[in-house]
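Colleague: turn this into a model:
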Amino acid sequence: MESTNLAFALDTFYLLISGALVMWMAAGFAMLEAGLVRAKNTTEILTKNITLYALACVCYLLIGYQLMYGEGGSDTYADAADFFFQSVFVATALSIVSGAVAERMKLISFLLFSIVLAAFLYPVQGAWSWGGGFLSAWGFVDFAGSGIVHLAGAAAALAGVIVLGPRRGKYKDGKPQAFPGANMPLAALGTFILWFGWFGFNGGSQLQLSGAGNADAIALIFVNTNSAAAAGTLGALLLTKLTAKKADLTMILNGALVGLVAITAQPATPSPELAAVFGFVAGLVVVVSILLFDKIRIDDPVGALSVHGVGGIFGLLIVPLSDSTATFSGQLSGAAVIFAWMFFTSLAVWWILHKIIGIRVSKEQEYQGADSVDCGVEAYPEFVRSSPR
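Modeller: A predicted model of the protein is given here:
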């Protein structure tokens, strides 16, 4: 009895600490996005990130968790710990949307969409897989959320980007124009924070620490997560250096992130060497994907669609290479269902918001910047105007 109580306490504590690490990823997304948008939109992107986290937690508490899991009822850890761990995943999906629609969406429209996604759209598809629904019965494997979290967020984001349209001036004569981010140190810091928090994202998804088998699995998950991210970084660096003759930091950062996204679908079964191969290929894929999205005039300021959407699909499809319980058809079916549900329902919500209150700021407001329009506070005022004497 005493050993059972100790295991319960240990597993509960591990789940809470893992959830806290994933919560810290909210700071990573905020810093990454703040670094990659232009200075005049920095405060607004930070406002979105902290508010979406708050909305995700409240909406998932009131509605989402029950839709996804019912009343819980685990015998191995506290139900409240499971709720906390799952709620921070919802915020991750919303952060993906935040980056993709940056610099031209009304703040109120984004926040209203966030409520719908956190309370309904995300939990419904989560119930189909992690909640024991039909995707689970099909044999769909998504250990920590390459599809359930990352592809889901990217599909919702893609729908928003299509309704929203590109930023003004982004495409001239059919060619994409560079809109450099305001703060590369912040973007790099955000990536390091995300990398760090991802150990909780993937490692915590084991759900239990007690017992030698769980401990061994978590250790391998940590190593594989780190290996995939490192190799993804190198893959993106190599391809940008070979093609553009430059070490493009934004591509390199996205290479690290896509390595993390790709290994998330199944970090417990590959060898560390195979995880590195997966990450390296994902790093190559994300560079090509970002360039292709630009060619078809899909404007994504931070590369979220490529990292989380394309990277999420890639991660799901490579699972059968190391996990014998997964099949290619099962993975492809799961990816298609998640994408279709999130894309078409989100498209409907974005369209309704567009018709009722509008989702895009005016031409003048976009030129002025979302900081002054939506927030009334500029992130870098000393660089914009002279300080009063």
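
Colleague: contacts and neighbour counts: CA atoms only from here.
Modeller: Noted.

Colleague: what about the residue lying closest to Phe344 once chain neighbours are set aside, distance to Leu292?
Modeller: Closest residue in space to Phe344, ignoring its immediate chain neighbours: Ala159 at 7.4 Å, by Cα to Cα, 6 or more residues apart in numbering. Distance from Ala159 to Leu292, counting by Cα to Cα, to the nearest Å: 17 Å.

Colleague: one more, so I can put them side by side:
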Amino acid sequence: HDFAGSGAVHLVGGSSALAGCLIVGPRLGRWETSHKDMFEPRDVPSILMGTLLLWCCWFGFNAGSTTSLSSAEDITKASNAVLTTTFAGVFGGTINIIVSLVQYKWKTFDMIALSYGILGGLVSITAGCDVIDPNISMLVGAIGGIIASSSAKIRTRLFIDDVVDAVSVHA
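Modeller: Next comes the predicted model:
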């Protein structure tokens, strides 16, 4: 069951991004320790704004997959899609904020991790957003958020240079 095209969009997109990263290779100086700071994300407000815009559009993507609102069943599917999309994004971001707070001993939290968590939660709920119970969508989003954030760290350890972390979020 793939209600909103999760396989066609996210699996294919993430796999294509990985293939592109491997074919193109890393940016010049990416893995040199003397240039490490040059490649860290700097424009955090723009990253968060992009995440917010994606999240807003995700509602149309998931709920719009009903293609009509002409029956009670369509309305139920669309409303469940909106609810599960909201919960998955919230809990994906929340779990990553909690993990970053623990990681930094409650002194600061990582806003990039928040973005990974939200997007990971949204990607993870896309396939079953019409049928998954809203309570379960919280767990799905939290797991998706952890996977997205963790896979970004694994990708870095494997020296795969993905500028926008499409592989980590979508695959």
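
Colleague: helices along structure 2, start to end?
Modeller: Assigned by DSSP state H, the helices in structure 2 fall at 6, 12-24, 44-63, 72-103, 111-125, 134-157, 166-170.

Colleague: between the ones you listed, which gets nearest to Glu32 of structure 2?
Modeller: Taking Cα to Cα, helix 134-157 is the member of the helices of structure 2 nearest to Glu32 of structure 2, at 12.7 Å.

Colleague: re earlier: the residue nearest to Phe344 of structure 1 -> structure 2?
Modeller: Alignment note: Ala159 of structure 1 maps to Ala19 in structure 2; criterion TM-score structural alignment.

Colleague: and Val22 of structure 1, by the same measure?
Modeller: In structure 2, nothing lines up with Val22 of structure 1, judged by TM-score structural alignment.

Colleague: next one: Val285 of structure 1
Modeller: Match for Val285 of structure 1 (TM-score structural alignment): Ile147.

Colleague: contacting residues around that match?
Modeller: For Ile147 of structure 2, the contacting residues are 120, 168, by Cα atoms under 8 Å, 6 or more residues apart in numbering.

Colleague: the one 5 residues further on too?
Modeller: Under the criterion of Cα under 8 Å, 6+ apart, the contact list for Ala152 of structure 2 reads 165, 168-169.

Colleague: name the nearest of those residues relative to Gly93 of structure 2.
Modeller: Nearest member of the contacts of Ala152 of structure 2 to Gly93 of structure 2, counting by Cα to Cα, is Val169, at 12.7 Å.

Colleague: please name the nearest non-neighbouring residue to that closest one.
Modeller: Nearest non-adjacent residue to Val169 of structure 2, counting by Cα to Cα, 6+ apart: Ala148, 4.9 Å away.

Colleague: Ala159 and Leu292 of structure 1: who's more crowded?
Modeller: Ala159 (22 against 13; other Cα atoms under 10 Å).

Colleague: if we can go back for a sec, any chance of the contacts of Ala152 of structure 2 in CSV, with distance to Val44 of structure 2 and neighbour count too?
Modeller: Shown next, in CSV, are these (distance: Cα to Cα, whole Å; neighbours: other Cα atoms under 10 Å):
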residue, distance to Val44 of structure 2, neighbour count
Asp165, 15, 21
Ser168, 18, 24
Val169, 17, 29
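
Colleague: ok, these in structure 1: which stay?
Modeller: Of the contacts of Ala152 of structure 2, the ones still in contact in structure 1 (both residues aligned by TM-score structural alignment, their matches' Cα atoms under 8 Å) are 165, 168.

Colleague: can you redo the contacts of Ala152 of structure 2 as CSV with distance to Ile95 of structure 2?
Modeller: Formatted as CSV, those follow (distance: Cα to Cα, whole Å):
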residue, distance to Ile95 of structure 2
Asp165, 19
Ser168, 17
Val169, 15
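
Colleague: where in structure 2 does stretch 188-208 of structure 1 fall?
Modeller: Stretch 188-208 of structure 1 maps onto residues 48-68 of structure 2, going by TM-score structural alignment.

Colleague: which other helices and strands contact the longest helix seen in structure 1?
Modeller: Longest helix of structure 1, by residue count under DSSP H: helix 2-36. Secondary-structure packing of helix 2-36 of structure 1 (3 or more Cα pairs under 8 Å, 6 or more residues apart in numbering; DSSP states H and E): helix 42-59, helix 79-100, helix 184-203.

Colleague: off-centre distance for the last one?
Modeller: Computed by Cα atoms, centre = their mean, to the nearest Å, the chain-centroid distance of helix 184-203 of structure 1 equals 11 Å.

Colleague: average gap between that helix and structure 2?
Modeller: Superposing on structure 2 places helix 184-203 of structure 1 at an average distance of 0.8 Å from its equivalents, by mean Cα distance after the TM-score superposition for structure 1.

Colleague: which residues does that helix contact?
Modeller: 17-25, 27-36, 143-144, 218, 221-222, 225-226, 229, 253, 256-257, 260, 264, 267.

Colleague: now do the aligned residue in structure 2 for Ile252 of structure 1 against Arg155 of structure 2, distance only.
Modeller: By TM-score structural alignment, Ile252 of structure 1 lines up with Leu114 in structure 2. Distance, Leu114 of structure 2 to Arg155 of structure 2, using Cα to Cα: 18 Å.

Colleague: more neighbours: which of these two?
Modeller: Under the criterion of other Cα under 10 Å, the comparison of Leu114 of structure 2 against Arg155 puts Leu114 first, with 26 against 16.

Colleague: residues contacting the nearest residue to that one once chain neighbours are set aside?
Modeller: Leaving aside its sequence neighbours, Leu114 of structure 2 sits nearest to Gly93 (Cα to Cα, 6+ apart; 4.7 Å). With contact set as Cα under 8 Å, 6+ apart, Gly93 of structure 2 has these partners: 113-119, 121, 142, 145.

Colleague: I'd guessed Tyr65 of structure 1 sits against Pro123; true?
Modeller: Yes. In this structure, Tyr65 of structure 1 is within contact of Pro123 by Cα atoms under 8 Å, at 6.8 Å.

Colleague: in the longest helix of structure 1, what's buried?
Modeller: Neighbour-count burial for helix 2-36 of structure 1, counted by 16 or more other Cα atoms under 10 Å, picks out 7-36.

Colleague: one more: stretch 67-87 of structure 2?
Modeller: 74, 77-87.

Colleague: just put those residues in a markdown table and tack on distance to Gly14 of structure 2.
Modeller: Conversion of the buried residues of stretch 67-87 of structure 2 to a markdown table gives the following (distance: Cα to Cα, whole Å):
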| residue | distance to Gly14 of structure 2 |
| --- | --- |
| Asp74 | 30 |
| Lys77 | 27 |
| Ala78 | 26 |
| Ser79 | 28 |
| Asn80 | 26 |
| Ala81 | 22 |
| Val82 | 24 |
| Leu83 | 25 |
| Thr84 | 22 |
| Thr85 | 20 |
| Thr86 | 22 |
| Phe87 | 23 |
